[in-house]
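>>> Sequence isn't available, so here's the structure alone:
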């Protein structure tokens, strides 16, 4: 009888728990198609982006669709992507999100960074802070993750948009870059290419393929990012101001056809990844464990795998991935990972929802 009432209570909380002590997770938000990004509001409720173009507020087991979402260009890997709160959200109420937009020059779409405020169930005060150009009808490599540093600079990534031979190595062109802006969208005066003629002034680093993970390391304050390689050569990088990360001149990957596009994995003057995967795991989402909820796992880096459908627990020694352990094996395509306000790790899984990683 006690078990019966316990199950009834669970049904009303909106959380499908996994009861066995051998299980690794519990489902917190069910029935999501592609939870590309999510963030936690001060009351511990969640704002969740669905790639198809929906913004969902989840609180007390109830999902509410938010109105006023900008028009989303949905094509291939492009859609509604990441979302983050301003570090001073309690004061200014600003939300930041990235999405594919068809506004601007050319047909197709490209990645946009916008900020807005949430009033009840509507987005208001929308401001486009950056729009990559030109648009492209190609369906790949939109990026895009968002991170804030201690000075409230906003960083965001845009992939090379499938144009590897022109965009990533050219600082006069958007795409294949990580960008840095002030929180109001203005260009920081100490950005690395601010005085470079014809350069895109928002660029912070370049030579990237398709970064879909980015976090500020809470222990060192460094910017860590990972990106998709082609066939092989997925990378973890520590992002430094003005540096060139090599794509496509240096890579551990090859063409999908099996042919080579470069014979170099290292070029003097370009940055090496601190870790790479071959075969590719197709990384998306990343988070550091900085809470005490998981014991000795504190300080580990978590990276999601779309291809092999697990979370990689990367055990670090300094800036080296010393060892990896597969968590949540075969759970589904892992799209996003965040540490919540409660210190627990939450993982967004395509066609499942958002799950809470249970301490083992």
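Happy to help now that I have it. If you're wondering where the values come from, they're calculated on a predicted model, not measured in any experiment.
>>> alpha carbons only for contacts and neighbour counts from here, please
OK.
>>> So which residues make contact with stretch 254-266?
For stretch 254-266, the external contacting residues (C-alpha atoms under 8 Å, 6 or more residues apart in numbering) are 230-233, 248-252, 272.
>>> Pull the distance from stretch 240-259 to the chain's centre.
With C-alpha atoms, centre = their mean, to the nearest Å as the basis, stretch 240-259 stands 20 Å off its chain's centre.
>>> Below is structure B, check it against A:
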């Protein structure tokens, strides 16, 4: 499987498998044997997401508002044509994902915190999604044919809980995860797109087969989410999985089904930051339970299914990063059930913001820091 939606040849996979000379390396033991993390590039400004270009290069977003192309350890100049972002708090330039026909169309999608003035709103900011074509024909890469295809329907002045992953489903439609912007009650308002997962067509329209619970906004796929910062689609059946931050304890992995309510802030595993209870407890009829939760929190961000030849024992398992946990997590999956958890590189690589699986079968990470890094994880010697 090629994460984020494009196929790659073995020749292109070979390009990703060759790290530049002089890289930093760290090796640990794991259930798959000795595993090595190699720094491919550093000097990124709080990188938030990565994607794999068909020619073996990487696209990386920086939260401060730049989209970069990384090649052979070198970080290129900012791609031209990136929209203005509100780079405050947790906001900024967030996810980047490629359309399934990217090799023909050059089409990509980016989520970002949009200034109110650009959205025709009165004040504040909100999560938006841009569709654009990546033009690599000139001396400098640029985005063309840009269009904002989605934005939250209520902007505010908060700098917290934007989400926001954008992942392409098996049918080409997009899932976009949205945080509740720090106002928990918004996640239970079915007319507010905050604290939800939305599903939109590539042009931003609403797919005809979206769920239609009474009173729900048409874009909604699910509600009751706090701050989902990782999402992945399972190729075998198109199922959507997402990880979200809890408050104090209670980070969650959810299988996100259409028309379901995932409970925040009515139910939660964990407490408020002052130690007080959240909602009515850990369960309530009509509200979904997570597949897995973390207490204490690890602040999960970035999520990918592993399919590849380098770690055959891990095929079908989920990989995710931890921000406060500073670790890479492998969840052993049997169908929809989590049957085990393995923690890798704990405290060694920094705050892991995104995780992807490249066409070479290696695992790629970006770390959230002023001097952020792009890291390749593979069996020792590969």
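Sure, I can see it. Worth saying up front: this structure is predicted, and the values here are computed from it rather than measured.
>>> TM-score for these two?
Remark: TM-score between the superposed chains equals 0.92 [TM-score structural alignment, normalised by the length of the first structure]; 347 aligned residues with a C-alpha RMSD of 1.9 Å.
>>> hmm, back to that, can you pick the most crowded of the contacts of stretch 254-266 of the first structure?
Counting neighbours by other C-alpha atoms under 10 Å, residue 251 comes out on top of those with 26 neighbours.
>>> Which residue in the second structure aligns with that residue?
With TM-score structural alignment as the criterion, the equivalent of residue 251 of the first structure in the second structure is residue 268.
>>> What about the spatially closest residue to its match that is not a sequence neighbour, how many residues nearby?
Leaving out its chain neighbours, the residue that sits closest to residue 268 of the second structure by C-alpha to C-alpha, 6 or more residues apart in numbering is residue 282, at 5.1 Å. Per other C-alpha under 10 Å, the neighbour tally for residue 282 of the second structure reads 15.
>>> What of residue 174 of the first structure?
28.
>>> hang on, the earlier thing: is the aligned residue in the first structure for the residue nearest to residue 268 of the second structure within a helix or a strand, and which one?
Matched to the first structure by TM-score structural alignment, residue 282 of the second structure sits across from residue 265. For residue 265 of the first structure, there is no helix or strand it lies in under DSSP states H and E.
>>> Look up how far residue 178 of the first structure lies from residue 265 of the first structure.
21 Å (C-alpha to C-alpha, to the nearest Å).
>>> Now check the second structure for the residue matching residue 150 of the first structure.
Using TM-score structural alignment, residue 150 of the first structure sits opposite residue 170 in the second structure.
>>> so which helix or strand takes in its match?
Here residue 170 of the second structure is assigned to no helix or strand, by DSSP H and E.
>>> I'd say it and residue 238 touch.
Yes: with contact defined as C-alpha atoms under 8 Å, residue 170 of the second structure counts as touching residue 238 (5.5 Å).
>>> how many other residues sit next to the corresponding residue of the second structure for residue 301 of the first structure?
In the second structure, residue 301 of the first structure lines up with residue 318, judged by TM-score structural alignment. By other C-alpha under 10 Å, 21 other residues sit near residue 318 of the second structure.
>>> try the one 4 residues further on
Counted with other C-alpha under 10 Å, the neighbours of residue 322 of the second structure add up to 25.
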